[in-house]
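Visitor: Sequence plus the predicted model coming up.
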Amino acid sequence: MIDSIMLYLGCPIWSSKDWLGNFLPASAGREMLAAYSQRLPMVEGNTTFYGMPSLETVARWRDDAPPGFRFCLKFPRTISHDKALVGCETDLEHWIERLRLLEDRAGPSFLQLSREFGPDRLPVLRRFLESLPPDMRFAVEPRHAGWFTARNEDALNGMLAGMDIARVLYDVRPLNAADTSDPEVREALRKKPQVPVRMDRVGSYVQVRFISHPDVPTNDQWLAEWAPRVAQWLADGADVFFCMHSIYDLEMPVLCRRFHDHLVAAGGPLEPMAPWEEEVDITQLSLF
């Protein structure tokens, strides 16, 4: 695991058969979370968007991960999309109960707003955020294009900063630059919001979601842009939760290590990242 109390670098999942024998031991089997959490200090855990996990499941996740690890779980879609933050008090109560079960392993739980949830619903968002426990960390990811105009953005950022809730910084530029003749790229783009990147911290901690280019080395131009900002946030004492997404599972841990190297080069206050089972050759990944 990265020896840092402030940088939480990881993937949107903790389990992939493509990782066995390289990022994770070939023998990891059903113990993938335990193995993953010894190598990277954070996971998003996007599966919670599709269904509320049981209390027993969340407790098992907590116990499988070591102290210092962080889960940045996505709000269930029943809250964010199906009910659009209205009339979801019971769902929210159940969700907070699960987040509390994570104890010291709870990172920011992030609320991904639907593409239809626009700035005209700012009062709804405000009321919902005001109902959240002030002793827990949360982040908000806007996806409606209207949030990205100057006036609406100022209103959103000001509200979040006043509550010390992070705004998810979402960077889809790398994937947008990929070859759209690849059907997997086209499908990934169909699912992603086409919103401009934002790189300014809102709140005392930061959550970044980096949507990578399928050719690993091509991502360097964007990673090099993020590195000095993240290094400065770390130097300022801010916790940074940085998640690497890829249409190929095998690439995610490789990109984490690559970004870590960029951060060290940018002066980030980081210890070297420990080696894994067998390092994946990124030049081979670039052939995908």
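Guide: Arrived safely, thanks for sending.
Visitor: When you work out contacts or count neighbours from here on, use the C-alpha atoms and nothing else.
Guide: Fine.
Visitor: From one end of stretch 82-91 to the other, what's the distance?
Guide: With C-alpha to C-alpha, to the nearest Å applied, stretch 82-91 spans 11 Å between its terminal residues.
Visitor: Could you pull out the buried residues of that stretch?
Guide: The neighbour-count criterion (16 or more other C-alpha atoms under 10 Å) identifies 84-85, 91 as the buried residues of stretch 82-91.
Visitor: Please enumerate the strands of the stretch 151-288 of the chain.
Guide: Assigned by DSSP state E, counting those that start in this stretch, the stretch 151-288 of the chain shows strands spanning 166-171, 206-211, 240-245.
Visitor: In a markdown table, list those along with mean neighbour count and distance to Pro123.
Guide: Below are the strands of the stretch 151-288 of the chain laid out as a markdown table (neighbours: other C-alpha atoms under 10 Å; distance: least, C-alpha to C-alpha, whole Å):
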| stretch | mean neighbour count | distance to Pro123 |
| --- | --- | --- |
| strand 166-171 | 23 | 17 |
| strand 206-211 | 24 | 23 |
| strand 240-245 | 24 | 27 |
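Visitor: And here is the other one:
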Amino acid sequence: MAGRILIGISGWRYGPWRGVFYPEKLPQHSELKYASRMLPTIEINGSFYSLQSPAYYAEWHDDTPEGFVFAVKGPKYITHLRRLNQVETPLANFFANGMFELKDKLGPILWQFPPQLSFQADRFEAFFAQLPHDTEAAAAIAARHDHRVAGRTSLVPDRKRPLRHAVEIRHPSFVDPAFVALLRRHRIALVVADTAGKWPLLEDLTAGFVYLRLHGDQELYASGYSDAALERWAARIRTWSEGGQVADARLASSRPAPRRAKRDIYCYFDNDVKVHAPYDAATLMRKLGLATPLAGKGQPVWPPGWQAPRIRTGSEGFGMRTKARP
């Protein structure tokens, strides 16, 4: 028995992808429709940079096929500016701002911490204790929103649904068994983040699911993954999905996670600068024997003639991101 495995990309609106991943002359408003027919899950990045609106979330829901899943990135206002301090109202605004419009397509919530934020047990205990684990609890928090989202709220979920949270760390102080124990106590996943060696890569299993972010094998946000690298990630994903832990896991804690019958997997490629992300995602899916959303429904998995761009180095490539990295 294995958990559900979803492989996708981080964001979908990138100028360099147009005419490469996206066909020439595809309208920008159709890019999500297009990407969601190729891959089964995408991270929403806009929610990290600013509050959105219920109309956007509803549109994203309607633009994607049945069974599609969105991960939602928590606001940097909470993680980077407030640094998790006095965030009751910002959390309420975030949950009030339209997330419930995703309905059955709402997946895990990602909280990415800045490289300068170190592990302080009391601070993180207080933050984790505030995170809701179902949509009813999130709605109770959302009801306490303030004027910043006035006129653009969605406060009532369609039904009670579970909520999952994952955290991505970027400071070496988190390589601490106390942090792993804290995550397990709150049922929060520690993101397995491959950052080309820039920040810690940990594989401690701390929740009933695993969340991966693959930012680049050799160059952060830019380099593609070799066939051998994707084979290694596929093997790890298979083991985790079957409830086990890989023998060579990179761990902060010597205490093993409880054995489970299965774990769901959410994996997102974030090496988008040179347009590798969607192709690496597709290749990893093939290695895992997974089909894209429209496979078997009379449409091709990938349009004929598509090829992944060759791996480039230095200043070559297809351009830069539309948003700066945090």
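Guide: Thanks, I have the structure now. Since we're looking at a predicted model, the values are computed, not measured.
Visitor: Work out the TM-score between the chains.
Guide: Here the TM-score for the pair of chains, by TM-score structural alignment, normalised by the length of structure 1, is 0.79; 254 aligned residues with a C-alpha RMSD of 2.4 Å.
Visitor: Just tell me what Arg257 of structure 1 corresponds to in structure 2.
Guide: Aligned counterpart of Arg257 of structure 1 in structure 2: Ala282 (TM-score structural alignment).
Visitor: how deep is its match tucked in, by neighbour count?
Guide: 22 (other C-alpha atoms under 10 Å).
Visitor: my guess is it meets Leu39, correct?
Guide: Yes. The pair Ala282 of structure 2 / Leu39 is scored as a contact, 7.4 Å apart, by C-alpha atoms under 8 Å.
Visitor: Need the residues touching each of those two.
Guide: Ile7 (C-alpha atoms under 8 Å, 6 or more residues apart in numbering).
Visitor: ok, whatever residue of structure 2 lines up with His245 of structure 1 - contacts?
Guide: Using TM-score structural alignment as the criterion, His245 of structure 1 maps onto Asp270 of structure 2. Contact partners of Asp270 of structure 2, counting by C-alpha under 8 Å, 6+ apart, are 9-10, 213-216, 221, 277.
Visitor: now Asp270 of structure 2: how far from Lys198 of structure 2?
Guide: 14 Å.
Visitor: for Arg184 of structure 2, same thing?
Guide: Arg184 of structure 2 is 25 Å from Lys198 of structure 2, by C-alpha to C-alpha.
Visitor: which one of these two has more residues nearby?
Guide: Arg184 (19 against 12).
Visitor: nearest spatial neighbour of Thr47 of structure 1, skipping sequence neighbours?
Guide: Computed as C-alpha to C-alpha, 6 or more residues apart in numbering, the closest residue to Thr47 of structure 1 that is not its neighbour in sequence is Lys74, at 7.8 Å.
Visitor: Pull the contacting residues for the one you found.
Guide: With contact set as C-alpha under 8 Å, 6+ apart, Lys74 of structure 1 has these partners: 44-49, 109-112.
Visitor: Alignment lookup: Val86 of structure 1 to structure 2.
Guide: Counting by TM-score structural alignment, the partner of Val86 of structure 1 is Asn85.
Visitor: if I pick its match, what's in contact with it?
Guide: 78, 123.
Visitor: Correct me if wrong, but it is in a helix.
Guide: No. Under DSSP: H, G, I helix; E, B strand; the rest coil, Asn85 of structure 2 falls outside any helix and is assigned coil.
Visitor: Name the nearest residue to Pro132 of structure 2, sequence neighbours excluded.
Guide: Among residues not flanking Pro132 of structure 2 along the chain, Ala138 sits closest, at 5.3 Å (C-alpha to C-alpha, 6+ apart).
Visitor: Could you double-check that Gly146 of structure 1 lies in contact with Pro119?
Guide: Yes. At 6.1 Å, Gly146 of structure 1 counts as touching Pro119 under the criterion of C-alpha under 8 Å.
Visitor: more crowded one of these two?
Guide: Pro119 (21 against 18).
Visitor: now the more buried one: how far from Arg126 of structure 1?
Guide: Taken as C-alpha to C-alpha, the span from Pro119 of structure 1 to Arg126 of structure 1 is 11 Å.
Visitor: wait, what's in contact with the counterpart of His215 of structure 2 in structure 1?
Guide: Taking TM-score structural alignment, His215 of structure 2 has Ile211 as its aligned residue in structure 1. Taking C-alpha under 8 Å, 6+ apart as the contact definition, Ile211 of structure 1 lies against 170-175, 244-246.
Visitor: try 7 Å
Guide: By C-alpha atoms under 7 Å, 6 or more residues apart in numbering, Ile211 of structure 1 lies in contact with 171-172, 174-175, 244-246.
Visitor: tell me which of the residues you listed is nearest to Glu271 of structure 1?
Guide: Closest to Glu271 of structure 1 out of those is Met244 (19.5 Å), distances taken as C-alpha to C-alpha.
Visitor: what's the first-to-last distance across stretch 49-57 of structure 2?
Guide: OK, stretch 49-57 of structure 2 end separation, C-alpha to C-alpha: 15 Å.
Visitor: If you count neighbours, what's buried in that stretch?
Guide: Buried residues in stretch 49-57 of structure 2 (16+ other C-alpha under 10 Å): 51-54, 57.
Visitor: May I ask which two of the residues you listed are separated the most?
Guide: The span of these, defined through C-alpha to C-alpha, is set by Leu51 and Tyr57 at 11.2 Å.
Visitor: about what we covered before: can I get the contacts of Lys74 of structure 1 in TSV with secondary structure?
Guide: Shown next, in TSV, are the contacts of Lys74 of structure 1 (three-state DSSP):
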residue	secondary structure
Glu44	coil
Gly45	coil
Asn46	helix
Thr47	helix
Thr48	helix
Phe49	helix
Ser109	strand
Phe110	strand
Leu111	strand
Gln112	strand
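Visitor: Please report which of these has the highest neighbour count.
Guide: By neighbour count, taken as other C-alpha under 10 Å, the most surrounded of the contacts of Lys74 of structure 1 turns out to be Glu44 (26 neighbours).
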